[in-house]
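Visitor: Sequence and predicted structure below; questions after.
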Amino acid sequence: MSRPASPTSTTESSPPAGSLPLWQLLSGCADAVAAVRQGQSLTDVLAARRPLERPGVQALSFAVLRRLGTAEALRKKLVPKAPQAWVDALLLSALALACGTEYNEHTLVDQAVEAAKRHARPASGMVNAVLRRFLRERGELLAGLEQDPVASFNHPAWWIKRLKQDWPDHWQAILMANQEQPPMTLRVNQRHHKVAAYRQQLVDAGILPADTGHETQASGARDVPVDRPDPIVLAQGVPVNRLPGFEHGDVSVQDAAAQIAAPLLVHAGGHPLPAGARVLDACAAPGGKTAHLLELADLAVTALDADPQRLVRVNETLNRLGLSAHTIAADASQPAAWWDGQPFDAILLDAPCSASGIVRRHPDVRWLRRESDISALSRTQDAILNALWPLLKPGGHLLYCTCSVFKMEGQDRIDAFLQRTTDARALPSPGHLLPVVEYLDPARHNRGDGFFYALLSKTT
């Protein structure tokens, strides 16, 4: 799928105490915020930071981007004419953090001024004056933003409007869910362990509390059939090297909603795919769903992705898990360039999309996307669906999914495809999954990312 790569760290937390001075982290955060405002992916920006400063800069950047709408509205009130880009980013970062509880406000101001002195000394006086005025007038300034939806919900106006249209009963809950820090969700490799047995390893390692049970944990002490996802959810993330057996392929990090894909396709129609079945995983990077397919069954999987660099991630994931697939760097919408002419028993199409369902994990996405992107992406989704359908055997299944909460990238695409494709039939599938309470499975107490799933069968 064409979505942001996973953050450099697998956990999100506050900057490590005593690691680097706050002014230095604020300087790095300003670099990151300035880059995102200029259209760069936060993941790429963080990857370029020194390892020592990366966790702290990531933590600050995540917090700032979740409050960027508020910060921009405040800066416009305090400094109507935007300063130079980096200084503006520093001001936005300090204002956003001052609206939260991460730091003592006076320490924050002092350290922001220090960052300005070291990077843009002539602007340090202005930074000091603006931030101290905000502290004096905080209540009045924030009250003046209450009628501004972008400042209140910290999403672009077009995004809010689209959610209102698509989900009139849930749009505010979706926006609020996007502001949360997501849990770390694990997928146990059931070729290696039963879920309950691995969960006990987490308890023994001190990662899960010993008394965690069915009422508070997405994966309780029971085991379920492999045709159902059974995620383990950690309220507090940990580095992957602390997960027992991670380097040996015992477990992977994958959101609960994403864990639905492989079981749904492998057991489509109530009959498991036979050993050796040919399966295409289109738009496969970074490889989580590819690996999950191979964990569930002995399949001949072709993993396809247009980006050779992202395909490297797929191979790394498979190597860690001791699995293998045929990987191809190619455009899924142009099968003449890569298909060998042998039809597939099943196809997983994790289509390029807006990534609007994973904003809590990638808070820069909302500020990088443009309204015109959604129409362009929907055309790409149609093109790939049309191109891959002829590659599927009669009686085979195609699972279409996107990590999007926008209907134009989900149900609208499938409705249009079914209207123009006479040999396609829709089978029961989850449809749109939203990251809100109403869409929780009450037996699991887990809120996954926003996703869409549609399972199609080829009739002739």
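Guide: Structure's in. What do you need?
Visitor: contacts and neighbour counts: CA atoms only from here.
Guide: OK.
Visitor: Just say helix, strand or coil for the spatially most central residue of the chain.
Guide: The centroid of the chain falls nearest to Ile358 when counting by C-alpha atoms, centre = their mean (3.5 Å). Classification of Ile358 by DSSP: H, G, I helix; E, B strand; the rest coil places it in coil.
Visitor: Please report how far it lies from Ser378.
Guide: Noted for Ile358: a distance of 18 Å to Ser378, by C-alpha to C-alpha, to the nearest Å.
Visitor: What of Asp345?
Guide: Asp345 is 25 Å from Ser378, by C-alpha to C-alpha.
Visitor: how about the closest residue to Gly125 other than its chain neighbours, what does it touch?
Guide: Residue nearest to Gly125 in three dimensions, not counting chain neighbours: Val113, with 7.6 Å by C-alpha to C-alpha, 6 or more residues apart in numbering. If you count contacts by C-alpha atoms under 8 Å, 6 or more residues apart in numbering, Val113 has them with Trp23, Ser124, Gly125, Val127, Asn128.
Visitor: Run a quick neighbour tally on the first one.
Guide: By the criterion of other C-alpha atoms under 10 Å, Trp23 has 21 neighbours.
Visitor: So it, which state does it fall into?
Guide: Classified using three-state DSSP, Trp23 is helix.
Visitor: Where do the strands of this structure begin and end?
Guide: In the chain, the strands defined using DSSP state E lie at 184-188, 232-234, 251-253, 278-282, 300-305, 326-329, 344-350, 392-402, 424-433, 451-458.
Visitor: Use this one as the comparison:
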Amino acid sequence: MKNSAKTTALLSPKKAFKRPQTPAHKKIQSVRALSARIILQVLDQGKSLSALIPELQSQVKAQDLPLLQEICFGVCRVLPRLEQIIKKLVDKPLKGKTRIVHCLLLVGLYQILYTRIPAHAAVDEVVNATSALKSENFRGLVNGVLRRFLREQQEILAVVDKNWQTLHPEWFVNKLKKAYPNWREIIEANNQKPPMWIRVNQQLCTTENYRTLLLTEQELDSFKDENPNALRLAQPTAVQNLPHFTEGWVTVQDVHAQWSALLLEAKNGDLILDACAAPGGKTTHILELAPQAKVIALDVEQSRLNRVAENLARLNQQAVLICGDATKPDDWLPNAAERLIGKKTDLQFDRILLDAPCSATGVIRRHPDIKWLRQEQDIGQLAALQQQILTALWKKLKPNGILLYATCSLLPQENSEQIRTFLANTPDAKLEPLPFATQENEIGKQFIPSEFSGDGFYYAKLRKTDKKGG
């Protein structure tokens, strides 16, 4: 959800380091060692799991990749609990060059507490990983700490778990308390693993027929939702297990994100801007619903646009992909127009989908490292960027056109407060109703995460009136 080069540091991790060109026989085989290295880069260097794991996963055997993901995501999900346990077991904090050993202890404790790996095997593998990390001098410490935890686990956890733990940073919990009476339910939902949702391509198959296919071909049960294109799988599965996935019959997409294209109400022939389009789930959904629409998919990073291109190719769809800054549409619109209609001109859009850069606090259960990457001071800067983009793109919307504002944030500062301010400052902007139950005077629709539903997501639908203030 990136939009401006100057804010990339706010919205995403630093560039993942270049993969070393080591011979295949020298690749790291220890899942525990690589997990510790990845966790260290998340906690100490501000890099994200979504960047690091694809970059480094070739260093483990293919069959070990699920375990690598389970450990890395799991440690980030329950980090404060593991940190408290380590404080009970280690006299002196492991700092500086020994931080990698600290991260290895996090890996070991997570395996003992949260996986089905036998405790003795988990300890042995983690102890052996000290060699791969060139930390053999700490082999005895790692062994001693983990085995002491096995002996004293009940007593240690009785102290650590005496009080309910949010497993979230305090600043974020305070913001949730201020915004939501049911903030504890949101915290609990964030701490669970997310359900897997898919979107059925109605051009190729009905939702009900695809549900039958899942059951008959793969013995996968699924559940429908009020969103007509969505199915929730009873159990997550690899995409290769989804019938006709490579032919574009379905796309993996959260149910609340699936409302974007439906609320946009694109029609064939419409000129549409999908701002901040990567990785392309919403772009492809727009084209499923309006195959003859003219779509420009914009993102600030070319590498992310490559993902959009891959998704378009899988679904056999066409869109004009533009790498550019959403706050400065005049810099890229003429070239986009030339590619779309054959001449350079200042385009005006029938529909704009602005999936704005945000804190991503609504998708913490899918990306638990967000809890430790995002900082409180980021929120104000992100809100300022959102306002810049809204103002810039509004000028490119036709009279009577629709701009759909969306974020995967839970914070009112990025959502309802942002739109309230925009409406107050924009006389030709009118808030349109949404097809959801809302509270009186609520601006837009805020979804919150829950066990059998979607992620945290926000929508506001704005229409450009013909006359200023009309």
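Guide: Nice, I can see it. Bear in mind that the values here come from a model prediction, so they are computed numbers and not experimental data.
Visitor: which one in structure 1 is aligned with His367 of structure 2?
Guide: Aligning on TM-score structural alignment places His367 of structure 2 opposite His362 in structure 1.
Visitor: I figured that match was touching Ser41, is that so?
Guide: No - with contact defined as C-alpha atoms under 8 Å, His362 of structure 1 does not count as touching Ser41 (9.3 Å).
Visitor: So those two - more neighbours on which side?
Guide: Taking neighbours as other C-alpha under 10 Å, His362 of structure 1 and Ser41 compare with His362 leading, 23 against 20.
Visitor: ok, and the closest non-adjacent residue to that one?
Guide: Leaving aside its chain neighbours, His362 of structure 1 sits nearest to Pro4 (7.2 Å; criterion: C-alpha to C-alpha, 6+ apart).
Visitor: what residues does the lengthiest helix in structure 2 touch?
Guide: Scanning structure 2 for the helix with the most residues, using DSSP state H, yields helix 139-160. Applying C-alpha under 8 Å, 6+ apart, the external contacts of helix 139-160 of structure 2 come out as 81, 84-85, 88-90, 101, 105, 108-109, 119, 123-124, 126-128, 130.
Visitor: That one vs structure 1 - mean distance after superposition?
Guide: On superposition with structure 1, the mean distance recorded for helix 139-160 of structure 2 (mean C-alpha distance after the TM-score superposition for structure 1) is 2.1 Å.
Visitor: Would you mind listing the buried residues in that helix?
Guide: Arg139, Val142, Asn143, Gly144, Val145, Leu146, Arg147, Phe149, Leu150, Ile156, Val160 (16 or more other C-alpha atoms under 10 Å).
Visitor: Pretty sure the residue nearest to His362 of structure 1 sits against Asp44.
Guide: No - using C-alpha under 8 Å as the test, Pro4 of structure 1 is too far from Asp44 to be in contact (9.1 Å).
Visitor: who's more crowded, these two?
Guide: Ranked by neighbour count (other C-alpha under 10 Å), Pro4 of structure 1 and Asp44 place Pro4 first, with 19 against 16.
Visitor: I'd like to know how far the more buried one sits from Arg369 of structure 1.
Guide: Counting by C-alpha to C-alpha, the gap from Pro4 of structure 1 to Arg369 of structure 1 is 12 Å.
Visitor: same deal with Glu295 of structure 1?
Guide: Taken as C-alpha to C-alpha, the span from Glu295 of structure 1 to Arg369 of structure 1 is 34 Å.
Visitor: which one of those two has more residues nearby?
Guide: Legend: neighbour count by other C-alpha under 10 Å for Glu295 of structure 1 and Arg369, higher for Glu295 (20 against 16).
Visitor: What is the equivalent residue in structure 2 for the more buried one?
Guide: Structural alignment (TM-score structural alignment) places Glu295 of structure 1 against Glu288 in structure 2.
Visitor: show me the contacts for that match.
Guide: The contact partners of Glu288 of structure 2, taken as C-alpha under 8 Å, 6+ apart, are Asn201, Gln202, Gln203.
Visitor: Check Ala35 of structure 1 too.
Guide: Ser41, Leu42, Val45.
Visitor: and which of the residues you listed is nearest Phe417 of structure 1?
Guide: Distance to Phe417 of structure 1, by C-alpha to C-alpha, is smallest for Ser41 among those, at 31.5 Å.
Visitor: Identify the residue spatially nearest to the closest one, adjacent ones excluded.
Guide: Using C-alpha to C-alpha, 6+ apart and skipping residues adjacent in sequence, the residue nearest Ser41 of structure 1 is Asp364, 7.1 Å away.
Visitor: surely the one you found meets Gln38?
Guide: No - if you go by C-alpha under 8 Å, Asp364 of structure 1 and Gln38 don't touch, sitting 11.4 Å apart.
Visitor: on that earlier part again, can you list residues touching both of His362 and Ser41 of structure 1?
Guide: With C-alpha under 8 Å, 6+ apart, His362 of structure 1 and Ser41 have common neighbours Pro4.
Visitor: number of nearby residues for whatever residue of structure 2 lines up with Asp423 of structure 1?
Guide: Counting by TM-score structural alignment, Asp423 of structure 1 lines up with Asp428 in structure 2. For Asp428 of structure 2, the neighbour count with other C-alpha under 10 Å is 19.
Visitor: now Asp428 of structure 2: how far from Gln388 of structure 2?
Guide: For Asp428 of structure 2 relative to Gln388 of structure 2 (C-alpha to C-alpha), the value is 17 Å.
Visitor: contacting residues around Leu398 of structure 1?
Guide: Leu265, Ala346, Ile347, Leu348, Leu349, Trp389, Leu392, Leu455, Leu456, Ser457.
Visitor: Map the fourth one across to structure 2 for me.
Guide: When you say that, I think you mean Leu348 of structure 1. By TM-score structural alignment, Leu348 of structure 1 lines up with Leu353.
Visitor: related to what we said a few turns ago, got the strands of structure 1 as JSON lines, with distance to Glu409 of structure 1 columns?
Guide: Converted to JSON lines, the strands of structure 1 look like this (distance: least, C-alpha to C-alpha, whole Å):
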{"stretch": "strand 184-188", "distance to Glu409 of structure 1": "25"}
{"stretch": "strand 232-234", "distance to Glu409 of structure 1": "27"}
{"stretch": "strand 251-253", "distance to Glu409 of structure 1": "25"}
{"stretch": "strand 278-282", "distance to Glu409 of structure 1": "16"}
{"stretch": "strand 300-305", "distance to Glu409 of structure 1": "19"}
{"stretch": "strand 326-329", "distance to Glu409 of structure 1": "24"}
{"stretch": "strand 344-350", "distance to Glu409 of structure 1": "11"}
{"stretch": "strand 392-402", "distance to Glu409 of structure 1": "7"}
{"stretch": "strand 424-433", "distance to Glu409 of structure 1": "10"}
{"stretch": "strand 451-458", "distance to Glu409 of structure 1": "8"}
